[in-house]
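Asker: predicted model follows, preceded by the sequence.
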Amino acid sequence: MTDDDGYFGERVAKTYDQSSDAEFQAEIVEQTVDLLAELANGGRALELAIGTGRIALPLARRGVPVHGIDLSRAMVAKLRAKPGGEAIGVSIGDFATTTVDTAADGPFSLAYLVFNTIMNVADQDAQVACFRNVAAHLAPGGCFVVEVMVPELRKIPAGQNIVPFHTGPTGWAYTVYDTVTQDATCHYIDIAEDGRGEAHSTPFRYVWHAELDLMAQLAGLRLRERWESWTREPFTEHSTKHISVWEKSVG
């Protein structure tokens, strides 16, 4: 992660909640919150990359106390401006290393990281550190939930390394993959009404579910469940993403 607001500064924060991605649809948000509230099991939840509160706010309305970690002050400012946003505690910093004081309220029963954000941690060492940081915040028996895509390498023709994922009259976007290092960069070109274009890029590191299981094991967590969706559809070879739940051992 970079310093200051990283890649999610004021420009991104301004329009973030206007996304047409499925994850922003009310039905999907409700399904996400249903499962997270169940896994919290009456305890507190820690959201890594809390952002503008897309998940944290409805989860808090379910009665689950939520604390967040986020690098972007601009995104958190959007959270604070929403009803209930001021009541949610947020620690500003890199979620792979930032610690939250649990002395007063005790450890968390749930930590979660959604919408592919584990891949925004753009190197393997930092991804491992993220799992260890989460484990340090969890109570025994507590869960870490990650929602992330399955790498789209099947879409790459032989001899190429680019996968387009959005095209339209107002812009397009594509990903450039390095299949040796697992590094990748998403490039976005937005076209304004006057025809002028604005380009920006976001680096990430794609990661396989088996690799995440090993990271969890190194942090003292074990895989409990893995599904294709928030409604617990089975994870198969055809799944394009997974919801994985790792549990901290008791004792």
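Answerer: Received it, and whenever you're ready, just let me know what you need. Numbers count the residues shown, from 1 in each chain.

Asker: contacts and neighbour counts: CA atoms only from here.
Answerer: Noted.

Asker: let me see the contact set for Ile88.
Answerer: Under the criterion of C-alpha atoms under 8 Å, 6 or more residues apart in numbering, the contact list for Ile88 reads 65-68.

Asker: ok, it to Tyr16 distance?
Answerer: Separation of Ile88 from Tyr16 (C-alpha to C-alpha, to the nearest Å): 19 Å.

Asker: ok, now Glu198?
Answerer: Taking C-alpha to C-alpha, one finds Glu198 at 16 Å from Tyr16.

Asker: more neighbours: which of the two?
Answerer: Per other C-alpha atoms under 10 Å, whichever of Glu198 and Tyr16 has more neighbours is Tyr16, with 17 against 11.

Asker: now do the SS call for the more buried one.
Answerer: helix (DSSP: H, G, I helix; E, B strand; the rest coil).

Asker: try this one next to it:
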Amino acid sequence: MNAAGSLINQWTSPRRATRLEGMRQEEIWDRDTAQRYDTPGTGMFAPEVLEPAVARLAELADGGRALEFAIGTGRVAVPLSERGVPVSGIELSGPMIEQLRTKAGPERIPVVVGDMSTALVERTFSLVYLVYNTISNLQTQAEQVECFRNAARHLSPGGCFVIELWVPELRQLPPGRSATVWENSPGYIALDTYDTLQQHVVSHHFHFGSGSTAQLFRSPHRYIWPAELDLMGQLAGFTLESRHADWSGAPFTASSRSHVSVYRHDPPRD
């Protein structure tokens, strides 16, 4: 049995919880995680991943200000600001903000500490964006709806809310199993364990070298189908403007593993 198969057997017991019970998001995104988060030039920091996202967001900002929910260490915000887009952020994790501050000061990228579904920034924006699946960090449908409503609060009329999100891979689940391996590469295995009743998933990231031990990082999520995401947008006054499979504009199809969705907000006029 290969390493991926062994890990599936280990993590797919029906009795094994798929949520990190009792852990708050700020405990998961702690100092150790923040210090290991950036991988310059590789993974989500690879130029072919990052540059199309920044280019598309700069286009959607259309000369206005941008607000990033869950700004993290500034993976997107820093290069976006370098393109001349004024960027602000909301972030729950203090250690992630500390890492951001090694790249850009508060005058350049101001950040409000708080939950992206409730925290307020005292200005309006032409663009609010939420990348790399982060809306799924909110663990209930109600919180995810409130995230849309919070985006609406921050947008000027006609502004847009952009979400990058993965498509749940439930079709990949074999009978009797509750996990899928979504990446298996040298030194790294990633798998998701699903609780389909609660619509919860935990992502497990295993990093290892030539020895017999591995380093594990886990994060809990609530997965969202594209149609459910659209309904959340409607509840907050948004209309879906476009949906593509990636930041470069590839068509979104039934086999797409993720999507970039652009929602336009036009509040009712008196």
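Answerer: Arrived safely, thanks for sending. Computed from a predicted structure; not experimentally measured.

Asker: buried stuff in stretch 134-142 of structure 1?
Answerer: Within stretch 134-142 of structure 1, the residues scored as buried using 16 or more other C-alpha atoms under 10 Å are 134-140, 142.

Asker: scratch that, stretch 51-68 of structure 1
Answerer: Neighbour-count burial for stretch 51-68 of structure 1 flags 51-60, 64-68 (criterion: 16+ other C-alpha under 10 Å).

Asker: residues making contact with that stretch?
Answerer: Residues from elsewhere that reach stretch 51-68 of structure 1, judged by C-alpha under 8 Å, 6+ apart: 13, 17, 24, 29, 32-33, 36-37, 40, 42-50, 70, 72, 75-80, 84-85, 88-91.

Asker: in structure 2, what range does that stretch match?
Answerer: With TM-score structural alignment applied, stretch 51-68 of structure 1 matches the range 72-89 in structure 2.

Asker: and that stretch, end to end?
Answerer: 9 Å.

Asker: in a markdown table, list the buried residues of stretch 134-142 of structure 1 along with distance to Phe108 of structure 1 and secondary structure.
Answerer: Listed next are those as a markdown table, based on distance: C-alpha to C-alpha, whole Å; DSSP: H, G, I helix; E, B strand; the rest coil:
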| residue | distance to Phe108 of structure 1 | secondary structure |
| --- | --- | --- |
| Val134 | 9 | helix |
| Ala135 | 10 | helix |
| Ala136 | 10 | helix |
| His137 | 6 | helix |
| Leu138 | 5 | strand |
| Ala139 | 6 | strand |
| Pro140 | 9 | strand |
| Gly142 | 7 | strand |
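
Asker: identify the farthest-apart pair in the residues you listed.
Answerer: Val134 and Pro140 (11.9 Å; C-alpha to C-alpha).

Asker: any idea which helix or strand carries Cys143 of structure 1?
Answerer: Per DSSP states H and E: Cys143 of structure 1 is located in strand 138-149.

Asker: from the contacts of Ile88 of structure 1, which single one is nearest Asp5 of structure 1?
Answerer: For these, the nearest to Asp5 of structure 1 is Gly68 (15.2 Å; C-alpha to C-alpha).

Asker: mind checking the SS state of that closest one?
Answerer: From three-state DSSP, the assignment for Gly68 of structure 1 is strand.

Asker: ditto for Gly64 of structure 2
Answerer: Per three-state DSSP, Gly64 of structure 2 ends up coil.

Asker: hang on, it packs against Phe125?
Answerer: Yes. The criterion here is C-alpha atoms under 8 Å, and Gly64 of structure 2 meets it with Phe125 at 6.7 Å.

Asker: more neighbours: the two, which one.
Answerer: Ranked by neighbour count (other C-alpha under 10 Å), Gly64 of structure 2 and Phe125 place Phe125 first, with 23 against 18.

Asker: give the contact list for the alignment partner in structure 1 of the more buried one.
Answerer: In structure 1, Phe125 of structure 2 lines up with Phe108, judged by TM-score structural alignment. Listed by C-alpha under 8 Å, 6+ apart, the contact partners of Phe108 of structure 1 are 43-46, 137-139, 142.

Asker: ditto for Ala192 of structure 1
Answerer: Neighbour list for Ala192 of structure 1: Thr170 [criterion: C-alpha under 8 Å, 6+ apart].

Asker: tell me the spacing between it and Thr170 of structure 1.
Answerer: Distance check for Ala192 of structure 1 against Thr170 of structure 1: by C-alpha to C-alpha, it reads 7 Å.

Asker: quick one on the thing from earlier: and the contacts of stretch 51-68 of structure 1, which of them are buried?
Answerer: Among the contacts of stretch 51-68 of structure 1, the ones that count as buried by 16+ other C-alpha under 10 Å are 13, 24, 29, 32-33, 36-37, 40, 43-50, 70, 72, 75-80, 85, 88, 90-91.

Asker: among the residues you listed, which are in strands?
Answerer: Of the positions in those, 45-48, 70, 90-91 sit in strands, assigned by DSSP state E.

Asker: may I see those residues organised as TSV, with distance to Asn116 of structure 1 added?
Answerer: Formatted as TSV, those follow (distance: C-alpha to C-alpha, whole Å):
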residue	distance to Asn116 of structure 1
Ala45	19
Leu46	17
Glu47	13
Leu48	12
Asp70	15
Val90	20
Ser91	21
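
Asker: cheers, nothing more for now.
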